[in-house]
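Engineer: I'd like to go over a predicted model; first the sequence, then the structure.
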Amino acid sequence: MIKLTRLNGEEFMLNALMIEQIQAFPDTTITLINGKKIVVKNTEEEAAELASSFYRSIGLQHSMVKAGGNYE
């Protein structure tokens, strides 16, 4: 789980394993694997680093990069 902040300032925890895509439109928009979109205050880089750090903490970072994912 990673802690992010919605545009209204509300903090929430997101299961990083559900993230499919992170983009800036210019607001950072996270698309989940179920198609739901969440807009957050965090920058695209911050959100990606939080997700990457989470993957490392549970031992998935190396596996995802080796499988062809670009999570660094």
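Structural biologist: That came through, no problem. Numbering: from 1, shown residues only.
Engineer: C-alpha only now, for contacts and for neighbours.
Structural biologist: OK.
Engineer: where do the strands sit along this structure?
Structural biologist: 2-5, 11-14, 19-24, 28-32, 37-40 (DSSP state E).
Engineer: Which of those strands sits closest to Ala48?
Structural biologist: strand 19-24 (7.1 Å; C-alpha to C-alpha).
Engineer: other SSEs contacting that closest one?
Structural biologist: Here strand 19-24 touches strand 28-32, helix 44-57, going by 3 or more C-alpha pairs under 8 Å, 6 or more residues apart in numbering; DSSP states H and E.
Engineer: here's the one I want to compare it with:
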Amino acid sequence: MIKLTRFKSGNHEFVLNADLIETVEETPDTVITLTTGKKLIVEESMNEVVRRVMEYRRAINRNFR
């Protein structure tokens, strides 16, 4: 799970299951498309979303060693 901020919501954070992310694009806003087809617009940059997903996956893999 990764913590993100909804676009233009002040400081409204939410947690997203990173396994549901299908694509991330900047248009220029960061749009995350989920495997369900739902789209989310977030404050974080595309690079930041990718960094958080990678960090999440590394943390999971560390627990299996």
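Structural biologist: Ah, there it is. Keep in mind it's a predicted model, so treat the numbers as computed, not measured.
Engineer: quick one: TM-score?
Structural biologist: Scored against TM-score structural alignment, normalised by the length of the second structure, the superposed chains reach a TM-score of 0.86; 59 aligned residues with a C-alpha RMSD of 0.7 Å.
Engineer: Of the strands of the first structure, flag the one that's most buried.
Structural biologist: Between the strands of the first structure, strand 28-32 has the highest mean count of neighbours, a mean of 20, where neighbours are mean count of other C-alpha atoms under 10 Å.
Engineer: The second structure: matching residues for that one?
Structural biologist: Mapping strand 28-32 of the first structure onto the second structure (TM-score structural alignment) gives residues 30-34.
Engineer: mind checking how far the spatially most central residue of the second structure is from Ile41 of the second structure?
Structural biologist: Centroid-nearest residue in the second structure, with C-alpha atoms, centre = their mean: Val49, separated by 4.7 Å. Separation of Val49 of the second structure from Ile41 of the second structure (C-alpha to C-alpha, to the nearest Å): 11 Å.
Engineer: Need the counterpart of Glu44 of the first structure in the second structure.
Structural biologist: Per TM-score structural alignment, Glu44 of the first structure is aligned with Met46.
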